[in-house]
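S.K.: Below are the sequence and a predicted model; questions follow.
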Amino acid sequence: MVERLPFHDVVLDAIWGVSKEKPGVPCFISAENLWDDITYAQLYTASLSFARFFRTSGLQKGEIFTISLLNTWHFFPSYVGSSCVGGVTSGMSPESTAYEMEYQLENSQTKILLTTGENLLRIAEISGKLPFLKIVIYVGSKPSGLPPTHLRIVSFDDIISEEPIFDRTLTNVNISEDLLALPYSSGTTGLPKGVMITHSNFLSQMVLLGQHSAAHITPYRTEEEDSQEVTLQFLPFYHAYGFTTLCGHLLSGTTIVIFRQFKGELFLQTVEKYKIKHINMVPMLFNFFVHSDLVQKYDLSSVVSVASGGAPLSQYMIDEVKKKLKNLKYIIQGYGMTEIVSASHLGVLGGSMPPEAIGQLIRGFSHKIVDPQTGRILEPGEVGELCVRGPTLMKGYWRNPQATREAIDDEGFLHTGDIGSIDENGFLYLKDRIKELIKVKGFQVAPAELENLLLTHPKISDVAVIGIPFEATGEAPRAFVVRKDPGLTAQEVKDFIKERVSSYKELTGGVEFTGHIPRNPTGKILRRKLKADFLDHQSFSNSRL
C-alpha cells in the first residue's frame, strides 16, 4: 500500500525536493502577518533542529509530544521532529479549559508540550498533577511571574537556532506497528479518547486520497482548473481533517496561507488576493457564504471547486452557495472519522454520483450497513449503522482496550455510530448519529433532517435540533435558532416545520432563540452540550419552584 518508509522520511524527502525545485518560494504565509514567510528550505532545517532537540532531550520512541497551538507554521517542524526520534504527536486546542488540558495531558502521559507563552501560566499551575510532563516549549514571549515548577521551559526560537544536524538512520521505525500520532476524538459522545494512528495508517490515507483524486476528480477538471500554486488553510491542524489536508498541500509543493483562526472578511480578502481555486471547507463555512453580506464585496470568481467534510450538506445549501460563487463547478463531499485518519468515502466527478449521496467508498476500504441492535448485515438501500474497514483504521484507543473492543468487531470493521445506507454502486447516504436520533412515540427523528429544512427559512441563519425528555411521547424535538430577522417568532418556526413534516417530527419540544450554535473545530454541532445545558436549566428552574 505504501513505501516502507516512516512519515518523517517521506515528508522530509518531499520538502527537500521542493526546496531545490522552487528555491525561495514560500511554503507558509501568515494570513494575519504574524510572522515572516517560511520557505521549504527553512521548514526542512527547522524540522531537523527539532529532531536534534528531541533526541538530546530524551524523548524516547513511543513517548508523547503534544502540540497545543492555533494554526501556525510552528506546528509542522515540531511534528516532523518528533517523528524523527520515534515520538508520538498529539494535538490539543490551546483554547481548552484547564480541566480539559489536564485531562488530555494526563491521559496521554505527555512528556513534552509545545504551546504559547500565554498558556505557560496555566500549565505551570497544573504541572503538579502531571508527573509525566517534563518539558514545555513556548512560542512567543515568556510571561513574568511564573510559579515554581519542576518543568524545563524552552523557547521555540532557541530550538530552531541550533544546527540542524541529525542522523535519521538511527531511528528504527516499524511503520505498521509504531505510532505516529495520538489525536483525540471530538468527545461528542463522551470523554475524548486517544486514537492510536501508526505511520502506515497515515501514509496509506495520503496514498488512497491521491489515487481517488487521480481516478475520479482530476480527469474531469481542466488543466487550468486543476492547477493551484497558492492555497489557504484554516481547518485546525490539531484535527485529523486539517492536518491531512495540510500534508497533502506540502507534498505537492504548494504555498499555504495559514489562518490562525477563521475570520470571515480576511478569508474573503485572501481568496480574492491569491485567486484561490480550491477550498477545503466545513458546513459552517457554507452557512457563512449563504448568509454573510460580506461575500458580495469581494471578487471570488477564481473559486471553481470546494471540498467539504464534517457533516452532510443539504441540497438547499449547495444551491445557495452556487448562487454566491458564480464560477463554482465542483462540490466534493466526503465522510470520515479520526479513527480512520480522515476519509473512507469521497465524492466523484463525471456525473455518476447521485445528488443526495455524500460520497463513494475509496478503493482499499470495505464497508457494510448493519442493524445496530442485532448486527445483521442489511441490504443496499436499508438504513442502519455504517461500519468501515481499511488500511487506515486505528490501532485502537489509547489505554482503553474495552473501548477498542466495543468499536471494532471480530471482522475488523469499525462501528462508526453513524446511521445511513449504501446503494448498489457503493454510494453512501448519511442520516445522523445513532445517539442523536430523537425517539418520538417509537418513531426515529433525525435532527439533521429538521435542521436542513429550517435552514431553508429566509429568516434563519443557523440552527440545531436536539431531543428533550417529553412525558407524552418519550422525547420531543427542540430547535435552537439563530435569527437572521429579529422579528422571527417561535410560532413561525413551529408552523414552518408543521406544514412540511409528519406530526411526530413537529417541534413539540419548543423553539429557543440563541446567539450562536456550539460546534467542534470541524463544524459538527455539539448537541450533547445543548442538551446538557437545557437539562441543567430545567433542573435549576424546577429547584426554585
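M.R.: That came through fine. Residues are numbered from 1 along each chain as shown.
S.K.: Every contact and neighbour count from this point should use C-alpha atoms.
M.R.: OK.
S.K.: Which helix or which strand is home to residue 450?
M.R.: Per DSSP states H and E, residue 450 falls inside helix 447-454.
S.K.: The structure to be compared is supplied as follows:
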Amino acid sequence: MSDTIPDALRAAAAAYGDRPAYVDGDRTLTHAQLHALVRRTAAGYLAAGVKTGDRILVWAPNSLDWAVAALAISYAGGTLVPANSRYTAHEVATLIERTSARLVLVADGFLGGTQIADLRGASPLESVAEVLDIAALDELRSRGDAVDPAAVEARADAVSPDDVADIMFTSGTTGQPKGAMTAHRQTLGVARVWGRLGGITAEDQYLVIAPFFHTFGYKVGILVGLLTGCTLHPAPTYDPVGMMQLIQDARITVLPGAPAIYQGLLDSPERGRFDLSSLRLAVTGATMVPVVLIERMRADAPAGLAIDQVVTAFGQTEAVVVTMCRKEDTAETVAHTCGSPVPGMEIRLGEQDELLVRGDYVMLGYLDDPEATAAAIDEDGWLHTGDVATIDRAGNLTITDRLKDMYISGGFNVYPAEVEQQLLRHDRIADAAVIGVPDDRMGEVGKAFVVRRDPALTADEVIAFASERLAKFKVPRQVEFRDALPRNLSGKVQKVDLS
C-alpha cells in the first residue's frame, strides 16, 4: 500500500468500516460512511473543475464537514491549504493569492461573521472558481454524482507519496506569510509515529480541541483517526463546561491540548459535577509546564484528573513532530523537557545553541520561496528552527529561548513584523514596533510602541485599526506612544530597550 491519504482512507474503511470515525453533536459517521462521503465530495470537486495539483483553501472551525472537505481534497488529487478560522478576510485573501487557490470553502456565519461577503470585498479572487459554504456542500455533491466514479478513483490512485499533501502557512519575520509544503508520506508519517507513541487504538475516543487548520489538529488529529480507527470528537471552540460534559458522556480517553486547557479543568468550580475518569492520555506542547500541573493531572481524583499518560512534545509547522516524552518519563521530565527525538528524527545544537532538526518529517520547502527554504534548511538537511535549546544526557530537549522575533499568544505564533506592517498602513502612524509581554491568561500578548504623525491619535484607534486587518490573537492589547523608537546604527529597532 502506498503512503498516501486516499489509501489511508480506503484502508480505514476496510479495517474499521462500521466503527464510528466522527461524532459531531448529533451527527455520527462510520469509517465506511466517511469514505463514501469523501468520494462524493471529491467527485463534486472534479465537477467544479479541480485538476490534479490544484490548491483548495479551507477557512472554518473544527467540524465533521472540515474533515470531509479536507480528505476529499487529497482524494481529488489536490492540495489542502488550511486558514486560521479567526483570520480576517484580508489575511485569507493573501493566502488565496499566494497559492492561486481554485476553490475556497468557508464557514459562513461563524461567530456571527459574514465571511463570504467579506472575502469578496477584500480581494478580486482571480484564481478562484467558486467560494462555497462548507456546511452546504450537498449541491456540490449532487453535481459530482454526474461524474464517473471510476474517474474519481483514478484521481485518487494517481496520488503519489511524494506529492504535496498540504501547505501550512506560518508568518515569517519579514511579515510575508510562508507556506510549508509537506508530502503525503511525511504528513502520514507524523500521524503514525505520534499515534504509536501515544498508544492510540480503535477503542479510543479522541476529543480534538486543537484547530484542524493547525498541524496539531489536522496531522495528529484527523490523520491519526484514519490510521488508528479511533473516534474523533471535533470541538469548534473552547468551552470548559461543555468539554467536561462531553468527556463524561462520550467517555473521552485522549485529550491533547495546551497547558491552559488542563489547568482550566482542574480549577473549574464545575469539575465536581462531572466524571472525567475515562481520560488516559494527555499531550501538551513545548511550553514550559509547572511540575505541579503534571502531578495534579496524574493524581487520583478528586485532587487530580487521574490521567495515566501525560506527555509533552515539540514540533513546528516545518517539522510537525520532532521530540516526544514517553509514558515512563517522570513528572519533572515531562514538565521541563519536550522529550527525546521520535523515530525518524534527529536533533543537535548549532551556533548560539540554536536547535537544528533533521529527518523524515522536515518539510519539502516553502512555497515559491527558494531563498527562504535555503535559509531554513542547510545543505546537510538540517532545519534551523530559530529556537535556542539544551539537550540533556538522556537526549531530552528543552527549549529555552527564541532567536526569531516571535512570541506566542494563546498557543499561536505571532510575528511582530507582520503586525508592524499593518500598523504602518495607518496614515497617522509614522513608526511602530511590537513585542510580546507577559499575560496571565494568554501567556503573552502584543504591546505596540507607536510614533504618531498626529498627536490626537489614541490607543483605542490603533487597536481598532489592527483589529480590522489582523486575527484577534495578533492584535496588540497595549499601545505606548513614543517620540521615537530606539534604533542601532544600521536602523534596526533595539527591542531590548522596549518594555
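M.R.: Perfect, I can see it now. Since the structure is predicted, the reported quantities are computational estimates derived from the model, not experimental observations.
S.K.: Where in the first structure does stretch 226-245 of the second structure align, residue-wise?
M.R.: On the first structure, the counterpart of stretch 226-245 of the second structure by TM-score structural alignment is residues 250-269.
S.K.: what separates the equivalent of residue 92 of the second structure over in the first structure from residue 122 of the first structure, distance-wise?
M.R.: Using TM-score structural alignment, the equivalent of residue 92 of the second structure in the first structure is residue 101. Distance, residue 101 of the first structure to residue 122 of the first structure, using Cα to Cα, to the nearest Å: 9 Å.
S.K.: Those two: who's more crowded?
M.R.: Taking neighbours as other Cα atoms under 10 Å, residue 101 of the first structure and residue 122 compare with residue 101 leading, 19 against 14.
S.K.: Residue 327 of the second structure maps to what in the first structure?
M.R.: Alignment note (TM-score structural alignment): residue 327 of the second structure maps to residue 349 of the first structure.
S.K.: How about that match: what's its closest non-neighbour residue?
M.R.: Nearest residue to residue 349 of the first structure in three dimensions, chain neighbours excluded: residue 217, at 5.4 Å (Cα to Cα, 6 or more residues apart in numbering).
S.K.: Look up how far residue 100 of the first structure lies from that neighbour.
M.R.: Applying Cα to Cα, the value for residue 217 of the first structure to residue 100 of the first structure is 40 Å.
S.K.: So residue 312 of the second structure, which state does it fall into?
M.R.: Under DSSP: H, G, I helix; E, B strand; the rest coil, residue 312 of the second structure falls in the strand class.
S.K.: Would you agree it is in contact with residue 327?
M.R.: No: applying Cα atoms under 8 Å, one finds residue 312 of the second structure not in contact with residue 327, separated by 10.2 Å.
S.K.: Give me the more crowded residue out of these two.
M.R.: A side-by-side neighbour count of residue 312 of the second structure and residue 327, using other Cα under 10 Å, places residue 312 first with 27 against 15.
S.K.: Let me know whether residue 346 of the second structure touches residue 360 as I believe.
M.R.: No: judged on Cα under 8 Å, residue 346 of the second structure makes no contact with residue 360 at a distance of 9.4 Å.
S.K.: thinking again about what came up before, in the helix holding residue 450 of the first structure, what's buried?
M.R.: 447, 448, 450, 451, 452, 453, 454 (16 or more other Cα atoms under 10 Å).
S.K.: Also stretch 395-405 of the first structure?
M.R.: Neighbour-count burial for stretch 395-405 of the first structure, with 16+ other Cα under 10 Å as criterion, is recorded at 395, 396, 397, 398, 404.
S.K.: now the strands for the stretch 401-545 of the first structure?
M.R.: Taking DSSP state E, counting those that start in this stretch, the strands of the stretch 401-545 of the first structure run over residues 414-422, 427-433, 438-440, 443-445, 460-470, 474-483, 511-513.
S.K.: before we move on, what about the stretch 1-150 of the first structure?
M.R.: With strands called from DSSP E, counting those that start in this stretch, the stretch 1-150 of the first structure shows them at 26-30, 38-39, 64-67, 88-91, 110-116, 135-139.
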